[in-house]
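J.: Here is my input, please return the structure:
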Amino acid sequence: MPQKYQSFADFYPYYLSEHQDTVCRRLHFVGSSLIIFTIIYAMLTAQFALLWLIPVLGYGFAWVGHFFYEHNKPATFTYPFYSFLGDWVMFKDMLTGKIKF
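T.: Here you go, the predicted structure:
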């Protein structure tokens, strides 16, 4: 039975352990970047239908990384909220150089 995390601070080290493969992390980064660009583009051009792409971009790139490179089950299936937060914290940590990608 998976461990129940009581806080995001406890969960994040586990989240990082599920993202050890460089290609997996890069795919997460690409997906998150595309989400940001899609939101900005949709808002600037008033093409709000593009916002439907957000789950495809975010989960699509991440799940390819997990299934084909990391060979594990995405944390999203067990911890959806913490996993969502973890993705954005990992994105920030990659941007700032705290995590290599």
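
J.: Please count neighbours and contacts with C-alpha atoms only from this point.
T.: OK.

J.: Check which residues of the longest helix along the chain are buried.
T.: If you go by DSSP state H, the chain has its longest helix at helix 22-45. Neighbour counts over helix 22-45 (16 or more other C-alpha atoms under 10 Å) mark 23-32, 34-35, 38-39 as buried.

J.: Throw the residues you listed into JSON lines and include distance to residue 101, thanks.
T.: Below are the buried residues of helix 22-45 laid out as JSON lines (distance: C-alpha to C-alpha, whole Å):
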{"residue": "23", "distance to residue 101": "8"}
{"residue": "24", "distance to residue 101": "9"}
{"residue": "25", "distance to residue 101": "6"}
{"residue": "26", "distance to residue 101": "6"}
{"residue": "27", "distance to residue 101": "10"}
{"residue": "28", "distance to residue 101": "10"}
{"residue": "29", "distance to residue 101": "8"}
{"residue": "30", "distance to residue 101": "11"}
{"residue": "31", "distance to residue 101": "14"}
{"residue": "32", "distance to residue 101": "14"}
{"residue": "34", "distance to residue 101": "16"}
{"residue": "35", "distance to residue 101": "18"}
{"residue": "38", "distance to residue 101": "22"}
{"residue": "39", "distance to residue 101": "24"}
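
J.: Could you also give me the structure for this second sequence? I'd like to compare it with the first:
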Amino acid sequence: MSRFASFREFYPFYLSEHGNRTSRRLHFVGSCGVLVLVAWTLVSGNPWWLLAALFCGYGFAWAGHFFFEKNRPATFRHPLYSFVGDWVMFKDILIGRIRF
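T.: You can find the predicted model right below:
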């Protein structure tokens, strides 16, 4: 298992695991779904929507890995860095740093 001393060191590896454009799009759509479901949780007051947010985010991302990247999600080896990586990549797609 690779060890990373910092997120800065991990992020280039994370991006290399997301080279497939369809996979990145699935990650982005899943993250959008998470944001909507977290907002709905706050509006509705029903915390069960957080479970839906979890399934939405990881479901879309893992589909991208299993069907398009053909690799194992970094979440299994580096859960915290991978979680942060998802949101940094989401931001990088939003601002145009990474191609959608």
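
J.: re earlier: let me know the closest of the buried residues of helix 22-45 of the first structure to residue 59 of the first structure.
T.: residue 31 (7.5 Å; C-alpha to C-alpha).

J.: list the contacts for that closest one?
T.: Contacts for residue 31 of the first structure (C-alpha atoms under 8 Å, 6 or more residues apart in numbering) come out as 57, 58, 59, 60, 61, 62.

J.: do the same with residue 15 of the second structure
T.: So residue 15 of the second structure contacts residue 89 (C-alpha under 8 Å, 6+ apart).

J.: what's the mean gap between stretch 83-92 of the second structure and the aligned bit of the first structure?
T.: Once fitted to the first structure, stretch 83-92 of the second structure is off its aligned match by 0.3 Å on average (mean C-alpha distance after the TM-score superposition for the first structure).

J.: Tell me which residues of that stretch come out buried.
T.: Buried-residue list, stretch 83-92 of the second structure, by 16+ other C-alpha under 10 Å: 85, 86, 89, 90.

J.: ditto for stretch 45-62 of the first structure
T.: 51, 54, 57, 58, 59, 61, 62.

J.: separation between residue 91 of the second structure and residue 32 of the second structure?
T.: Separation of residue 91 of the second structure from residue 32 of the second structure (C-alpha to C-alpha, to the nearest Å): 11 Å.

J.: Kindly report the same for residue 76 of the second structure.
T.: 22 Å.

J.: what do we get in the first structure for residue 42 of the second structure?
T.: When the first structure is aligned by TM-score structural alignment, the residue opposite residue 42 of the second structure is residue 43.
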